[in-house]
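> sequence first, then the predicted structure:
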Amino acid sequence: MMPFTDEDLMPPVSSIIENKVAPMLAKDGGAIKLLDIKNGKVYVQLQGACVGCSASGSTLKFIVEKELKAAIHPELEIINVPQGMENNLQEL
């Protein structure tokens, strides 16, 4: 069970994404945007060169999610939000 509220998770998740993940993706022309956190699920959207990249799924699972789980809590889950689905997170 997640011992943190979604509000508790927002600052550390945001910090890791902005300071560790985003600069790494930017080197290859990509970007990542934190959209929301609901019930321990971190909703992000890959942007730039990451959109349509065949490695984007691996990037999310083995870089972003791994970093968040190691730094914050092992039950965190990352979900990529496709373009146009930003207002329909409950459907993902």
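Good, I have the coordinates.
> for the rest of this, base every contact and every neighbour count on C-alpha atoms.
OK.
> after the longest helix along the chain, which helix or strand is next?
Scanning the chain for the longest helix, with DSSP state H as the assignment, gives helix 6-16. With elements assigned by DSSP states H and E, the helix or strand that comes after helix 6-16 is helix 22-26.
> try this one side by side with the last:
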Amino acid sequence: MIPFTDEELISPVKNTIEKVRPSLALDGGDIQFLAVKNGTVYVQLQGACVGCGSAGNTLKYGVERQLRMDIHPELTVINVPHGMENQIDSM
């Protein structure tokens, strides 16, 4: 169980995303923070990351790994496809 509220996680999650953003930019990609719900971080990969075959690895071994090291080992990350931003509550 994650000992933080979703609201308490927002700032540290945003800081960690800013930390990994330069790595994504090296390959022409980007990432946008969307929300935290029940310990799950919702982001949207952008730029060259959209449709890239390595996007899943980027999320799992890049973004999620860094969030788990920086904040809490039970955090998970979900990439929200473009056009689905308003449906986070149903994911």
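Structure received. All values derive from a computational prediction rather than experimental measurement.
> follow-up on the earlier one: now do the buried residues in the longest helix of the first structure.
Across helix 6-16 of the first structure, burial judged by 16 or more other CA atoms under 10 Å covers 6, 9, 13-14, 16.
> what's the mean distance for it versus the second structure?
Compared with the second structure after fitting, helix 6-16 of the first structure has a mean deviation of 0.6 Å; criterion: mean CA distance after the TM-score superposition for the first structure.
> so which elements touch that helix?
Secondary-structure packing of helix 6-16 of the first structure (3 or more CA pairs under 8 Å, 6 or more residues apart in numbering; DSSP states H and E): strand 30-38, helix 66-71.
> and those, which is most packed in?
Greatest average neighbour count among those goes to strand 30-38 (a mean of 18), per mean count of other CA atoms under 10 Å.
> is C53 of the first structure in a helix, a strand, or coil?
Classification of C53 of the first structure by DSSP: H, G, I helix; E, B strand; the rest coil places it in coil.
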